[in-house]
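Enquirer: sequence and predicted structure are below.
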Amino acid sequence: MTFTLNLEELAQQDLIDSSWVEILSPVQGTLAEIALRLEREIADGHQIFPTPQHIMRAFTTPFESVKVVILGQDPYPTPGDAVGLSFSVAPEHQALPRSLKNIFSELQTDIGCDVPANGDLSPWTHQGVMMLNRVLTVRSGEAGSHRGIGWEQVTKQALKALNSRTGTTLVAVLWGNDAIGAKEFLSNAVVIESAHPSPLSASRGFFASKPFSKVNSALAEHGQEHINWALPSNSALF
């Protein structure tokens, strides 16, 4: 299998927005090295998530449209879960990861939203929410398996560019230690941080952290339109 992580090609195929090509060009060499690494792992029999066309999906949100970044760790390592947007799953995927269930629980507690009908968070991206992980791929069943292969440099480049924009205040939501480690690149952003929504840590600072209302308060303070966090609902999910 060939992984296409050439920025120009990704933009031509609408796998990233063209606004990111120049911004990420300093890490094109790193992306090429990552692609070779992934091809070797596939050849060795490993399964990689998400699918190649979704690896850079977070970058389909145009650079200038990003108002909020929700930053996580790395993709879900369970088959069928990862879709290239942090914490999101495909709309037809009914068995929600426990982290996502905890996010939905906090969404209800924080701002009173009904339980969403599915785990597709892409409606948020249409409002300028970038759903990004620090690391954009993972081996099946091995959470954190692609830390240190270069993705951190790629996402650092993106975050620093967003942080350096003028005229628009970025709100960064950092969930978990991997995400919080990126705070040094976000000196101009409003940073909202907490424990990861994983069942291993959610009770130690994620629950009751009120990230959704805090984001909207920060946006209002800087004269920006709030995010409508409500997703199509269906109480049968829980």
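Expert: Okay, I see it.
Enquirer: please count neighbours and contacts with C-alpha atoms only from this point.
Expert: OK.
Enquirer: show me where the protein has strands.
Expert: Assigned by DSSP state E, the chain shows strands spanning 48-49, 68-72, 129-133, 138-139, 171-175, 190-194.
Enquirer: export the ones you listed to TSV and append columns for mean neighbour count.
Expert: Formatted as TSV, these follow (neighbours: other CA atoms under 10 Å):
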stretch	mean neighbour count
strand 48-49	24
strand 68-72	24
strand 129-133	25
strand 138-139	23
strand 171-175	25
strand 190-194	20
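Enquirer: let's have those strands in TSV, adding distance to Ile34.
Expert: Listed next are these as TSV, based on distance: least, CA to CA, whole Å:
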stretch	distance to Ile34
strand 48-49	12
strand 68-72	19
strand 129-133	16
strand 138-139	12
strand 171-175	24
strand 190-194	29
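Enquirer: show me where the chain has its helices.
Expert: 7-12, 19-24, 28-43, 98-111, 122-125, 151-163, 177-180, 211-221 (DSSP state H).
Enquirer: pull out the buried positions in the longest one.
Expert: Counting neighbours by 16 or more other CA atoms under 10 Å, one finds that the buried residues in helix 28-43 are Gln28, Thr30, Leu31, Ala32, Ile34, Ala35, Arg37, Leu38, Glu39.
Enquirer: this is the comparison structure:
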Amino acid sequence: MSDSDALFELEPPAAETIGFAGLARLPLTELVAEDWAEALAPVEGQLRAVLDFLATEVAAGHEVLPSPSNVLRAFRQPLAGVRVLIVGQDPYPTPGHAVGLSFAVEGAIRPIPRSLANIYKELETDLGLPPRVHGDLSPWADQGVLLLNRVLSVRAGAAGSHRNKGWEAITAAAIGAVADRTSAAGGKAPMVVILWGKDAESVRRLLGSGAVIASAHPSPLSASRGFFGSRPFSRANQLLQEQGDGTVDWELPPLP
């Protein structure tokens, strides 16, 4: 783990003790990486309001996913290091699944969600990489792949239950910040955006002229309507190379 990772990662026991209400009172720089704190400062009030809303959900007896320690996990890695943005919808509503990174689950979860299984199928078709039995996508995040849901929380067992509660403004600000970054040379920083499904497509207006790969969602309901065969991983690497930013190693370890 790098020094920057260690600096901004909340230890799970402490974060669980704090709870959502406690998170809402912490300085922004203790919730997210330093450059994310600067980027999200314009929506800091909305962020604190959403965290307070999550606290009221818990107080009312509802289980909120992911846990307080993971709800802002996508913003632990520095904004400056983002190379690929993959936009999801909202967290998995199954207890134990949501980990704060879109499409990912805890490494011990079996079986993995069907959308993720379809992502692995396409990864095998695209790059010849073997599907994994686990859903730990943190090796992608460590390489600058921002796995960001549009809505960062959900009530357990109720998919979409935290839409229109304030998260959309926060993630819109985050996506805009990624798109607006500049490189050391003064031009646009290298980046590729992967949009899967109509919800993800809604953020295209925030992306300017950046490189975008769009297709159907990997859900079993839509994967056969344009996700399979879209080759997002090889295309992302090609676009990164064209921007002078190398490639992402999309191969995950056999076990987390």
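Expert: Sure, I can see it. What you are looking at is a predicted structure, and each value in this text was computed from that prediction instead of being measured.
Enquirer: could you get me the TM-score between them?
Expert: Once superposed, chain against chain, the TM-score is 0.93 (TM-score structural alignment, normalised by the length of the first structure); 232 aligned residues with a CA RMSD of 1.5 Å.
Enquirer: most centrally placed residue in the first structure?
Expert: Residue closest to the average C-alpha location in the first structure (CA atoms, centre = their mean): Leu132, at 2.2 Å.
Enquirer: just send the buried residues of helix 28-43 of the first structure back as TSV, with distance to Cys113 of the first structure too.
Expert: TSV is the format used below for the buried residues of helix 28-43 of the first structure (distance: CA to CA, whole Å):
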residue	distance to Cys113 of the first structure
Gln28	40
Thr30	40
Leu31	38
Ala32	42
Ile34	39
Ala35	40
Arg37	42
Leu38	39
Glu39	42
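Enquirer: how about those, which pair is most distant?
Expert: Using CA to CA, the pair of the buried residues of helix 28-43 of the first structure lying farthest apart is Gln28 and Glu39, separated by 16.6 Å.
Enquirer: counterpart of the residue nearest to the centre of the first structure over in the second structure?
Expert: Using TM-score structural alignment, the equivalent of Leu132 of the first structure in the second structure is Leu148.
Enquirer: doesn't Pro91 make contact with its match?
Expert: No: when contacts are counted by CA atoms under 8 Å, Leu148 of the second structure is not listed as touching Pro91 (9.7 Å).
Enquirer: who touches both of those two?
Expert: Common contact partners of Leu148 of the second structure and Pro91 (CA atoms under 8 Å, 6 or more residues apart in numbering): Ser102.
Enquirer: please tell me how far the aligned residue in the first structure for Glu57 of the second structure sits from Thr30 of the first structure.
Expert: By TM-score structural alignment, Glu57 of the second structure lines up with Glu41 in the first structure. As judged by CA to CA, to the nearest Å, Glu41 of the first structure and Thr30 of the first structure stand 17 Å apart.
Enquirer: repeat for Ala58 of the first structure
Expert: Distance, Ala58 of the first structure to Thr30 of the first structure, by CA to CA: 18 Å.
Enquirer: the aligned residue in the first structure for Val32 of the second structure: how many residues sit nearby?
Expert: By TM-score structural alignment, Val32 of the second structure lines up with Ile16 in the first structure. Number of residues near Ile16 of the first structure (other CA atoms under 10 Å) recorded here: 24.
Enquirer: distance check, Ile16 of the first structure against Ser209 of the first structure.
Expert: Separation of Ile16 of the first structure from Ser209 of the first structure (CA to CA): 32 Å.
Enquirer: and Arg57 of the first structure, what's its match in the second structure?
Expert: Checking TM-score structural alignment: Arg57 of the first structure goes with Arg73.
Enquirer: just Asp120 of the first structure next, same as before
Expert: Match for Asp120 of the first structure (TM-score structural alignment): Asp136.
Enquirer: nearest residue to its match in space, please, no chain neighbours.
Expert: Gly107 (4.8 Å; CA to CA, 6 or more residues apart in numbering).
Enquirer: next up, the contacts around the one you found.
Expert: If you count contacts by CA under 8 Å, 6+ apart, Gly107 of the second structure has them with His134, Gly135, Asp136, Leu255, Pro256.
Enquirer: quick check: the equivalent of Ile149 of the first structure over in the second structure vs Leu207 of the second structure, distance?
Expert: In the second structure, Ile149 of the first structure lines up with Lys165, judged by TM-score structural alignment. From Lys165 of the second structure across to Leu207 of the second structure, the span is 23 Å (CA to CA).
Enquirer: burial check on Leu221 of the second structure, number of neighbours?
Expert: 10.
Enquirer: who's in contact with it?
Expert: If you count contacts by CA under 8 Å, 6+ apart, Leu221 of the second structure has none.
Enquirer: Ser209 of the first structure too?
Expert: Counting by CA under 8 Å, 6+ apart, Ser209 of the first structure touches Ser194.
Enquirer: what is the equivalent residue in the second structure for it?
Expert: Per TM-score structural alignment, Ser209 of the first structure is aligned with Ser230.
Enquirer: now that match: how far from Arg150 of the second structure?
Expert: Distance, Ser230 of the second structure to Arg150 of the second structure, using CA to CA: 22 Å.
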